[in-house]
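> My questions are about this predicted structure, shown below with the sequence.
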Amino acid sequence: SGRPRAGGADAFGYLLVHFVEDPDEHRETVHCSLSRGDDPTAWDRLGVVLESRLGTTGLRDPHVVRTKDGFVLVATDLRVFGGDDAGWDAWQRHGSRSLVVSRSADLVRWSEPRLVEVAPARAGMAWAPESFWDERAGQFVVHWSSTLFGPDDDAHAGESYSRVLYATTTDFETFSPARVLLDTGRTTIDTTMIEHGGRVYRFHKDNSPGGRGLYMDVVPHALSDDATVLAERIGADLFGDVEGPLVFRANDAERWYLFVDQYGDGGQGYRPFVTDDLASGRWEPAGGGFDLPDRTKHGVVVPLRGDEWQRLARAWGR
């Protein structure tokens, strides 16, 4: 029972699931934006579909995966604005080690969120979770970023850096113990994956000074450590500081889109790149006409079927 896909003759439209960066208002909630027709470069923001009163009460970096009977969302349990104001260093040492999980049958109505603790006690946090269907093993690989501290450092006071950890699940109710998926010796966050041609293409943010920035590699399968780097510092020459990559294949062509999340003084929100050869590692700016509201932040694009797009459009009066 592999993960269903939207593709084929019925493929039409896209849903962007994301949060919104706003220091003046609580918008660290799950928002949705819908493509205008089948155009992945033009979007209308629909609104908020999920809020949390659990944990930190924040929802960042939402990711949605298609399952046999609907969709499952995982998100970061972190509130940057209007929370405890502890700051980034403290959040990486003593942050939430749980993911927020919610389900939907139709992408319109979502279940009440619940917290699932996935990171071990020696982890400082669990950020930017994503779910990837591992066809080889018949299970989902759920991965996220965590700092890790030594067994004698209960106070999490020592030096650390983010690795990518993972757990496996078949039902999003029970998860295997966490293991390390990627440890480069440097701070690595925001991993996302896409399968094509029997290989898995991954994107990561190397956040270390002088590091690779946003980079792309390829592995034989999701849990492999045999990686070949294909591109480094993607988007840095045009947009400066970028993170939170999302990648998806176009419905109607052998074409892939990569959205990178610009942050810092240069602007806030996603900027698009495109390629017709995923394996090349070459990405070009998607050109003019990209229409997405500012401050649309770290999320995922879900390719849809025509009936799913129509249902979302009707539900939101589009």
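Sure, I can see it.

> Please count neighbours and contacts with C-alpha atoms only from this point.
Will do.

> Please look at residue 299 and residue 248 and confirm they touch.
No. Applying CA atoms under 8 Å as the test, residue 299 and residue 248 come out as separate, 11.8 Å apart.

> the more surrounded of these two?
Higher neighbour count among residue 299 and residue 248: residue 299, with 28 against 20, using other CA atoms under 10 Å.

> and that one, that one's in a strand?
Yes. Assigned with DSSP: H, G, I helix; E, B strand; the rest coil, residue 299 falls within a strand.

> could you measure it against residue 18, distance?
4 Å (CA to CA, to the nearest Å).

> Mutual contacts of the two, please.
61, 62, 63 (CA atoms under 8 Å, 6 or more residues apart in numbering).

> Could you pull out the helices in the stretch 151-300 of the chain for me?
Using DSSP state H, counting those that start in this stretch, the helices found in the stretch 151-300 of the chain span residues 236-239.

> Enumerate every residue touching residue 64.
Contacts of residue 64 by CA under 8 Å, 6+ apart are 17, 71, 72, 73, 74, 130, 131, 300, 302.

> Return the distance of it relative to residue 91.
According to CA to CA, residue 64 and residue 91 sit 24 Å apart.

> Over to residue 229?
Separation of residue 229 from residue 91 (CA to CA): 30 Å.

> of the two, who's got more company?
Ranked by neighbour count (other CA under 10 Å), residue 229 and residue 91 place residue 91 first, with 18 against 14.

> Which elements pack onto the longest strand along the chain?
Counting residues, the longest strand in the chain under DSSP state E turns out to be strand 39-50. Judged by 3 or more CA pairs under 8 Å, 6 or more residues apart in numbering; DSSP states H and E, strand 39-50 is in contact with strand 11-20, strand 30-36.

> dropping in the other structure now:
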Amino acid sequence: MNVRPFFGLLALCLLGACRESRSVYLFTSFREPATAGLYFLYSRDGYHWKDLGGPWLPPDVGPRKLMRDPSIVQGPDGVFHLVWTTNWSGDKGFGYAFSTDLIHWSPQQFIPVMEDEPSTVNVWAPDLFYDKDSSRFVIVWASTIPFRFPKGQEPENDNQRLYYATTKDFKTFTPERLFLDPGFSSIDATIVQPGPGQYVLVFKDNTRPERDIKVAFASSVLGPYTNVSPSLTAEFTEGPTATRVGKDWLIYYDAYRKKMFGAARTRDFHTFTDITAQVSVPKGHKHGTIFMVTRKTLRGLQEASTHLQIDTTHATH
């Protein structure tokens, strides 16, 4: 028996390659008009995506029972946590549920986060990030508080800023605080950590005529985030999410006027290459977040999808 291949494989496993080989990418999704619930895409290479169908979790919190901008992160105990936008305006919080397999979900809850600001117009696109350094979850969202900040061409009820709260158990939350005021209306933020003590915020500049994706940098998860970049996408892009593929980071974004997804590749978050022509995303997919799961989890979803009542009536083409 030639033991070299065995020990070579063992060495790779010890270095984490086996774990990576068992992992696939999932992309949370919703379908307009956002009344059906949670959908998933999956990919084995981070570039080419397939539809896993849905809805996996119909929304039942909030007056309008919407589910937009679903964001999922897996905690250190293996539990998946999901947050989402429940309404265009009026709601001062977001939806929340958890699952161990992405198939069976806890009862849904509405998490109020802006009740102490009675003039708050909205709570949009809550995004989850688990910070290993502080063993806590950070939730970042966009809200408008009219006449709180200087504004540009956008109306006063669309002058957004980014806010945050933290939690360790999704039962108690810190009071909301301002997360980022870059001097202009901002929404759709997501945090990535390229390395120790390195944090990047990817977000949408929601001002007119910008409406594009930018990044900012910090040495702590809560900031301050500074050195806001020039736009890395064209106009009318939103809902960014970033994932690591090999040595690269891929930033996916919703080119909503073109009704398609685009993508940019970077290694340093300073230089970006448009790779839209190299990725494939099913039509009808609306923006969420990308996270990793095991192949076992994917197989469970695929097996369950054969028994799921797939709702594609709201997909846009």
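Alright, I've got the coordinates. Model, not experiment: these values are computed from the prediction.

> Quick one: end-to-end distance for stretch 249-261 of structure 2.
16 Å.

> So residue 186 of structure 1 sits against residue 205, correct?
No. Between residue 186 of structure 1 and residue 205 there is no contact, the gap being 10.2 Å when judged by CA under 8 Å.

> quick one: which of those two has more around it?
Each of residue 186 of structure 1 and residue 205 has its neighbours counted (other CA under 10 Å); residue 205 has more, 24 against 16.

> Now for residue 316 of structure 1, how many residues are close by?
Applying other CA under 10 Å, we find 12 residues neighbouring residue 316 of structure 1.

> Contact partners for it?
Per CA under 8 Å, 6+ apart, neighbours of residue 316 of structure 1: residue 46.

> Show me what it aligns to in structure 2.
With TM-score structural alignment as the criterion, residue 316 of structure 1 lines up with residue 305 in structure 2.

> so how far is residue 20 of structure 2 from that match?
24 Å.

> and residue 102 of structure 2, what pairs with it in structure 1?
Per TM-score structural alignment, residue 102 of structure 2 is aligned with residue 107.

> Residue 30 of structure 2 now?
So residue 30 of structure 2 corresponds to residue 19, using TM-score structural alignment.

> now residue 175 of structure 2
Residue pairing (TM-score structural alignment): residue 175 of structure 2 is matched to residue 177 of structure 1.

> Run through the residues that contact its match.
Contacts of residue 177 of structure 1 by CA under 8 Å, 6+ apart are 118, 167.

> repeat that with 10 Å
118, 119, 120, 166, 167, 168 (CA atoms under 10 Å, 6 or more residues apart in numbering).

> need the contact list for the last one.
Under the criterion of CA under 10 Å, 6+ apart, the contact partners of residue 168 of structure 1 comprise 131-134, 137-143, 174-179.

> Compute the distance between it and residue 116 of structure 1, please.
In terms of CA to CA, residue 168 of structure 1 sits 13 Å off from residue 116 of structure 1.

> again with residue 242 of structure 1
Going from residue 242 of structure 1 to residue 116 of structure 1 by CA to CA gives 29 Å.

> same check, this time on residue 312 of structure 1
Remark: distance between residue 312 of structure 1 and residue 116 of structure 1 (CA to CA) = 28 Å.

> Counting neighbours, go ahead and name the busier of the two.
Counting neighbours by other CA under 10 Å for residue 312 of structure 1 and for residue 116 shows that residue 312 has the greater number, 19 against 16.

> Surely the more buried one is within a helix?
Yes. Residue 312 of structure 1: assigned to a helix according to three-state DSSP.

> Wait, residue 180 of structure 2 touches residue 223, no?
Yes. Under the contact definition of CA atoms under 10 Å, residue 180 of structure 2 touches residue 223, with a separation of 8.3 Å.

> Tell me which of those two has more neighbours.
Neighbour count, other CA under 10 Å: between residue 180 of structure 2 and residue 223, residue 180 has more, with 24 against 15.

> Tell me who's in contact with that one.
140, 142, 161-164, 186-187, 189, 201, 216, 222-226.

> Report the two of those residues separated the most.
Largest separation among those by CA to CA: 142 and 226, giving 17.8 Å.

> Settle it for me: which of those two has more neighbours?
The neighbour comparison of residue 142 of structure 2 against residue 226 (other CA under 10 Å) goes to residue 142, with 24 against 16.

> mind checking what that one lines up with in structure 1?
Per TM-score structural alignment, residue 142 of structure 2 is aligned with residue 145.

> With adjacent residues omitted, what lies nearest to the aligned residue in structure 1 for residue 281 of structure 2?
With TM-score structural alignment as the criterion, the equivalent of residue 281 of structure 2 in structure 1 is residue 292. Leaving aside its chain neighbours, residue 292 of structure 1 sits nearest to residue 43 (5.3 Å; criterion: CA to CA, 6 or more residues apart in numbering).

> So that neighbour versus residue 284 of structure 1, what's the distance?
20 Å.

> out of those two, which sits in the busier spot?
A direct count of neighbours by other CA under 10 Å for residue 43 of structure 1 and residue 284 places residue 43 higher, at 20 against 14.

> so who does the counterpart of residue 249 of structure 2 in structure 1 touch?
Superposed on structure 1 with TM-score structural alignment, residue 249 of structure 2 falls opposite residue 256. By CA under 10 Å, 6+ apart, the contact list for residue 256 of structure 1 reads 247, 248, 249, 250, 273, 274, 275, 276, 277, 278, 283.

> OK, contacts around residue 211 of structure 2?
Going by CA under 10 Å, 6+ apart, residue 211 of structure 2 touches 185, 186, 187, 204, 205, 231, 233, 234, 235, 236, 237, 238.

> let's see it at 6 Å
Going by CA atoms under 6 Å, 6 or more residues apart in numbering, residue 211 of structure 2 touches 205, 235, 236.

> Is it possible to get CSV of those that adds distance to residue 62 of structure 2?
Below are the contacts of residue 211 of structure 2 laid out as CSV (distance: CA to CA, whole Å):
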residue, distance to residue 62 of structure 2
205, 27
235, 31
236, 28
